[in-house]
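# Sequence plus predicted model, see below.
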Amino acid sequence: MLFYSIAVVVIAIDQLAKIWIRGSIAVGDSVPFWDSVLNLTHYENSGMAHSLFQGYGRLFALFAILFISGVLYYRKKGDVKGKPMDISMGFLVGGAAGNAIDRILFGKVTDFLEFTSGHGILNLADVAINIGVVLLLITAAVSIIMRKEFL
């Protein structure tokens, strides 16, 4: 249940934030948000990270659907188990689904989190994917250390 709860909450928050951005800030406009750390900048990205492969938004939606299907398959099979994995996979699936929804409906994703350190523009689905990856790496590292497989 934890996996599904996290995935649904991530999707809902991501989609609500994107709806708000699309309705509040014109594409290309930027609004200072958090002191000098973060701006809300409305950007429409039809590619992938760092605007690579522009125009292939719907193709990336297919990859997201395949990823989500794989996670669901392996969860059902019993290969993905435990609370840390449920949390990690919940963030990963929620983020992938949030961006896939945009790509299917619009052919592009709405990005809006621009950190002034210059690391591109993200959305909340991207943040969730990053959280999921970090949690997955921590879970894998702890698992290896606990089994002492690194020796």
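Structure received.
# contacts, neighbours, all on C-alpha from now
Will do.
# Residue 28 sits in which helix or strand?
Counting by DSSP states H and E, no helix or strand carries residue 28.
# Check the secondary structure at residue 31 for me.
State at residue 31, reduced to three classes by DSSP: H, G, I helix; E, B strand; the rest coil: strand.
# Tell me how many other residues crowd it.
Residue 31 is flanked by 13 other residues according to other CA atoms under 10 Å.
# Can you identify each of the helices in the chain by residue range?
Residue ranges of the helices in the chain, as given by DSSP state H, are 2-24, 57-77, 83-106, 124-147.
# Below is structure B, check it against A:
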Amino acid sequence: MELLIVLLVLLDQFSKYIAKKYLILKQPINLINGYLNLIYVENRGAAFGIFRDKKIILVGFTSIVVIGLIYYLLKNKGKDRFIDFCLILIIAGAIGNLIDRIYLNYVVDFIHFYIKDVFDWPVFNFADIYVSIGAVLLCIKLIFFDKQR
């Protein structure tokens, strides 16, 4: 459990280091024309730019959530491995972006998904992917497959 969180955070931080080193002064790198490119963005807010330049609020809230999720995970470890996995993803993503907020005062984003002239998703990173996948899977589990509720 702890090792997976550490590995995911390290992957996130390494990808942001590479993005910052190689994308900061370049135009977007087109991976799939009309759908996906890499571009360096400094996000000073939360998802979709909300709470822009509110570092204390973002760091405080994220820290409380991470501590709460770790406590829950340790207290209920092994009761439901799927929920454990979802929480591990959420925790790793939150920690990855928390590290950026604390040390850089912004979060490094670099993955840009869009559908030319139809859809344009905000630029994101691996930590955002972890949190999103973990949260969606957790919701699906709790809404459709949790027999205890």
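Nice, I can see it. Just so it is clear, the structure is predicted and the values come from calculations on it, not from any experiment.
# Can you calculate the TM-score here?
Scored against TM-score structural alignment, normalised by the length of structure 2, the superposed chains reach a TM-score of 0.87; 145 aligned residues with a CA RMSD of 2.0 Å.
# possible to save the helices of structure 1 as CSV with distance to residue 38 of structure 1?
Shown next, in CSV, are the helices of structure 1 (distance: least, CA to CA, whole Å):
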stretch, distance to residue 38 of structure 1
helix 2-24, 15
helix 57-77, 26
helix 83-106, 20
helix 124-147, 13
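# between the ones you listed, which gets nearest to residue 33 of structure 1?
helix 2-24 (12.6 Å; CA to CA).
# from the chain's centre, how far out does the closest one sit?
10 Å (CA atoms, centre = their mean, to the nearest Å).
# what do you get for stretch 105-117 of structure 2?
In this view, stretch 105-117 of structure 2 has its centroid 12 Å away from the chain centroid, taken as CA atoms, centre = their mean.
# Could you tell me which residues within it count as buried?
105-114 (16 or more other CA atoms under 10 Å).
# nearest to residue 51 of structure 2, of these?
For the buried residues of stretch 105-117 of structure 2, the minimum distance to residue 51 of structure 2 (CA to CA) is 11.6 Å, reached by residue 106.
# The closest one and residue 58 of structure 2: what is the separation?
Counting by CA to CA, to the nearest Å, the separation of residue 106 of structure 2 from residue 58 of structure 2 is 10 Å.
# Now for those two: what residues contact both?
residue 45 (CA atoms under 8 Å, 6 or more residues apart in numbering).
# Give me the subset of the buried residues of stretch 105-117 of structure 2 lying in strands.
Judged by DSSP state E, the buried residues of stretch 105-117 of structure 2 include 107-114 as members of strands.
# Generate CSV for the residues you listed, with distance to residue 14 of structure 2 as supplementary columns.
Listed next are these as CSV, based on distance: CA to CA, whole Å:
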residue, distance to residue 14 of structure 2
107, 13
108, 11
109, 12
110, 12
111, 14
112, 18
113, 20
114, 24
